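J.: I'll drop the sequence and a predicted model, then ask my questions.
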Amino acid sequence: MEQILILDFGSQYTQLIARRVRELNVYCEIHPFHHIPALTPDIKGVILSGSPCSVRDSEAPNPDLTSLLGQIPVLGVCYGAQLMAWQQGGSVEPSRTREYGRAHLASHTVSPLFNGVSEHSQVWMSHGDTITQVPSHFKLIANTETVTVAAFQVDGQQTYGIQFHPEVTHSLEGKTILKNFVVDICGCKQDWTSAAFAESTVQSLKEKLGNDKVVMGLSGGVDSSVAATLIHKAIGQNLYCIFVDNGLLRKNEFEEVLHSYQDLGLNVIGVDAKKEFYAALSGLTDPEAKRKAIGRTFIEIFDAEAHKIQDVKWLGQGTIYPDVIESVSVKGPSVTIKSHHNVGGLPEKMKLKIVEPLNALFKDEVREVGRQINIPTNILNRHPFPGPGLGIRILGDITAEKVQVLQDVDSIFINGLKKHNLYDSVWQAGAILLPVQSVGVMGDERTYENAVALRAVTSVDGMTADWAHLPYEFLADVSNEIINKVKGVNRVVYDISSKPPATIEWE
């Protein structure tokens, strides 16, 4: 499968480069700069990402690029451009004034990279260093009013460097520039589609799994549902799915999702384990301790159920590409990955091989594949939901009574979003039960009851998120309904924090 290789130097925009390439129906992979794969005929071109570092720093990423330059088309973005100029004898100096934000190309020469790009096209700059002099065999192909070297090409090579970021939407014709590189210069065919992915994945799963049995835990979410359906299409009833009710799901979710899975023809077992989870969580208030207790209990329940199935050889998981990238980041394995991530510990305990049919896809691509294989809309469009469920939306200790209160609050909020046609415009929403009681008045009586926070965000992939600007009238109606219908709640607040600096979940 033809692909573009993206070398990651630590830029916050690296995943965005990959997303833009994928939008061109071209497959790409991100690799850390210090692990450059050997070139194969399938690799049609290389993009060097930006970086928070300066090429002048002694600790800055400085890999040997000689195996790439002149051998294959290369596009350096910001730091990637500076690195190529620096390594070949050019000068990179601190900018007199740090250039960050919108700029306009003052001019650009005739170049395959700028085919169809307007003369004064708006671009997005984000750099503290500037290329002040290029090597003699570099040709300048674009500049701005303040940046002499906005873009260059190396003589006799399909090697290009640009000082700006074409991957961000503020570079208005950035997608045209990327298409010029990926399609025209690298010659990619643009045949990597969700339909092609689904077809090739099912075929490869048939070859990989044969007549082996696979066991998989389902969560009701998009990733595990799409992964399970692809595996099911490959091996049929040799896939055994387990859906565990940990007592921390949304109201009526266990019954509704189990019914949806059965309609899909999946071989699924539903397990009511609420008591076991509540017992494991008894008295715990620390978020990480709760996560570990939930993860440990899930492994115990899942392992016990899986052992009822004879001769299982594989564990299916709904791992997606951001999970993979995070685990091989340029900074090493992420220290921020929380416990209960893809039920860590199961493969080691069960001594099973792993099959992850979605580990090359971003979340929006998973949904596209799901549409191709007819996953029901109620699963496909479901908001992301944390693995520990309501266990990390109840701040403090967990009890069955608190879970019921939060389930009722959450149900009113989520159903309200659906009723007012707001659900699909929100990336994720939910309610948080706060460890706070406040004074209120109901009728002629004074109350001292619980406060809840509502949280709704807009996002593309959860890496960054903005709070959803829901209509005031909607929030007022939902607040009144919660206070009137949910016993024990007398105050509702709305979280208007964005990520960063806040996170989407409170714990």
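T.: Ah, there it is. Just so we're clear, the structure is a prediction, and the values are computed from it rather than from any experiment.
J.: drop to CA atoms for contacts and neighbour counts, all remaining ones
T.: OK.
J.: Show me what stretch 105-123 is in contact with.
T.: 102-104, 141-145, 150, 164-166, 170-174, 176-178, 180-181, 184-185 (CA atoms under 8 Å, 6 or more residues apart in numbering).
J.: From the residues you listed, keep the buried residues only.
T.: 103-104, 141-144, 150, 164-166, 170-174, 176-178, 180-181, 185 (16 or more other CA atoms under 10 Å).
J.: Which of those residues fall in helices?
T.: Of those, the ones assigned to helices by DSSP state H are Gly174, Thr176, Ile177, Leu178.
J.: Would you mind giving these as CSV with distance to Asp408 added?
T.: Converted to CSV, these look like this (distance: CA to CA, whole Å):
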residue, distance to Asp408
Gly174, 46
Thr176, 49
Ile177, 50
Leu178, 48
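J.: Quick one: the helices in this protein, in order.
T.: Counting by DSSP H, the chain has these helices, from start to end: 14-23, 79-87, 174-179, 194-209, 222-235, 253-263, 274-281, 287-306, 321-327, 346-350, 363-372, 377-380, 400-419, 472-485.
J.: got another, please set it beside the one above:
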Amino acid sequence: MAEQILILDFGSQYTQLIARRVRELNVYCEIHPYNHIPPITDDIKGVILSGSPCSVREEGAPDVDLSLFRGKVPLLGVCYGAQLMAQKLGGSVVPSKIREYGRAKLSKVDSHFPLLKEITLHSQVWMSHSDTIAEVPANFDIISSTPSVNVAAFKIHDENTYGIQFHPEVTHSTEGKTLLRNFVVHICGCSQDWTSDIFIESTIEDLKKKLGNDKVVLGLSGGVDSSVAAVLIHKAIGKNLHCIFVDNGLLRKNEYEDVLASYQGMGLNVKGVDAKQRFYDALAGLEEPEAKRKAIGKVFIDVFDAESHRIEDVKWLGQGTIYPDVIESVSVKGPSATIKSHHNVGGLPDFMKLKVVEPLNTLFKDEVRNVGRTLGISENILGRHPFPGPGLAIRILGDITPEKVAILQEVDSIFINGLKSAGLYNQVWQAGAILLPVNSVGVMGDERTYEKVVALRAVTSVDGMTADWCHLPYEFLGDISNEIINKVKGVNRVVYDISSKPPATIEWE
């Protein structure tokens, strides 16, 4: 088992970001809810306690038995984690006189302590807390302060237990990565040998042992995750992997033919299934977003199940589940109620009776792309923007018809190809067009028109958890708008979505 850092999640919005920063140091880590702690085995080299939206002073606030870790492995409490340690060990946590949120400067830095090695005086950090540690127990050293927070960081005497009241994982903490490196590498002693090559080598070896001569069926979507999962499983079991690529009639223009050709060029054993009409029939008259999602999910399972039964003796279902899907499905307060129904984390219908193999379920999206590059997968697949499972069905507001799909495919094609031609595609996390359920008055030539409105959406993001609208050049947007209106029959108005996530979401449905 590879050495790892254990991150206990108390519900902070930044917990995944801590994990990403640790992974960037080529050190494996896992996030577990504070109330579902795994056994502390020899491969766990250190523990990080996350922040939380809760206050340690609240009745029923998240709690953990510190004796599981103290003196056994190095321990770092971040914000709530630090306050929890201080309070449980005899210190005092009180409401902040001035709620410290945002940028702050370190006015005291004792760099003799390993955690603060190479952290400079007046280094900028990011605060986000309404409580503060007023007093520390006698065996605590205060090793850093800000002008308004005396206990910005502490260490417990004679043990590698630290607490900080700021967030080193966010980019606003300018030396946060140095601090995390100090903890993970210098204090915990991790060797930084968790790389794409090592992941691929160990994963293929594990897949060979797990799958043996069994057959696996996997549904390809054309996206990054399922493609990388397929190549990993293919390298382990070859032609015993059977891939199915379903055309649900809701893909981008020419995507079914183009992606199917690229998969066959990769040597995958893949079958294309044209099921457009079945999906259109199931969607007929449905307008509510969740009803559309469920109809698409049901038809996909029916089609996939029928195709799977054409293959004899299939034992396993391969899935491209990635780590954020796993984390979101087990929140600190139990399974999340907010997961959209097209996420399928082991969500198989009982009648399929297949075991699940998910070779990517410990990786973040950027790590999946890195593994894909190491495997030699085409950048045309790896560089693709995320695309929703229900496809264009949730970018057509209201009911779905083949005519509406055809209009949106044309609009989307002009927008996406325009981004690529202008050299803007790789600066955007996700882009697409939305067909609105309204008509707009317009004039074309000497004639009055009453036609559809489309909204263009482009966002920047790191992992899709938060996103900002992309500030595309006005000239580019003007050119794209003109091209859409001139070339796509049925559209006479184009608008641009300038909403960020939160409060909006990336998709409209």
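T.: Good, I have the coordinates. None of these values were measured; they are calculated from a predicted model.
J.: Next, the contact list for Val185 of the second structure, please.
T.: By CA under 8 Å, 6+ apart, the residues touching Val185 of the second structure are Ser191, Gln192.
J.: can we see that at 10 Å?
T.: For Val185 of the second structure, the contact set (CA atoms under 10 Å, 6 or more residues apart in numbering) comprises Val22, Leu25, Asn26, Val27, Lys45, Gly46, Leu179, Ser191, Gln192.
J.: same thing with Ala196 of the first structure?
T.: For Ala196 of the first structure, the contact set (CA under 10 Å, 6+ apart) comprises Val369, Gln372.
J.: what lines up against it once you look at the second structure?
T.: With TM-score structural alignment as the criterion, Ala196 of the first structure lines up with Ile198 in the second structure.
J.: Give me the distance between that match and Ile414 of the second structure.
T.: According to CA to CA, to the nearest Å, Ile198 of the second structure and Ile414 of the second structure sit 40 Å apart.
J.: now do Glu135 of the second structure
T.: 61 Å.
J.: So between those two, which is more surrounded?
T.: More neighbours surround Ile414 than the other of Glu135 of the second structure and Ile414, with 20 against 17 (other CA atoms under 10 Å).
J.: Show me what that one aligns to in the first structure.
T.: Counting by TM-score structural alignment, Ile414 of the second structure lines up with Ile412 in the first structure.
J.: swap in Ser145 of the second structure?
T.: Here Ser145 of the second structure is matched to Asn143 in the first structure, going by TM-score structural alignment.
J.: excluding its backbone neighbours, what's nearest Ile133 of the second structure?
T.: Val93 (4.5 Å; CA to CA, 6 or more residues apart in numbering).
J.: for the residue mapped onto that neighbour from the first structure, what are its contacts?
T.: When the first structure is aligned by TM-score structural alignment, Val93 of the second structure is paired with Val92. Residues near Val92 of the first structure by CA under 10 Å, 6+ apart: 54-56, 82-83, 85-86, 129-134.
J.: Equivalent analysis for Ile37 of the second structure, please.
T.: Leu6, Ile7, Leu8, Asp9, Ile31, Val64, Leu68.
J.: Look up how far Gly391 of the second structure lies from it.
T.: When Ile37 of the second structure is compared with Gly391 of the second structure (using CA to CA), they lie 37 Å apart.
J.: now do Val405 of the second structure
T.: Per CA to CA, Val405 of the second structure is found 10 Å from Gly391 of the second structure.
J.: Asn254 of the second structure too?
T.: Counting by CA to CA - Asn254 of the second structure and Gly391 of the second structure are separated by 14 Å.
J.: Looking at these two now, which is surrounded by more residues?
T.: Gly391 (16 against 10).
J.: That one matches what in the first structure?
T.: In the first structure, the residue matched to Gly391 of the second structure (TM-score structural alignment) is Gly389.
J.: Same check on Lys253 of the second structure?
T.: Aligned partner of Lys253 of the second structure by TM-score structural alignment: Lys251.
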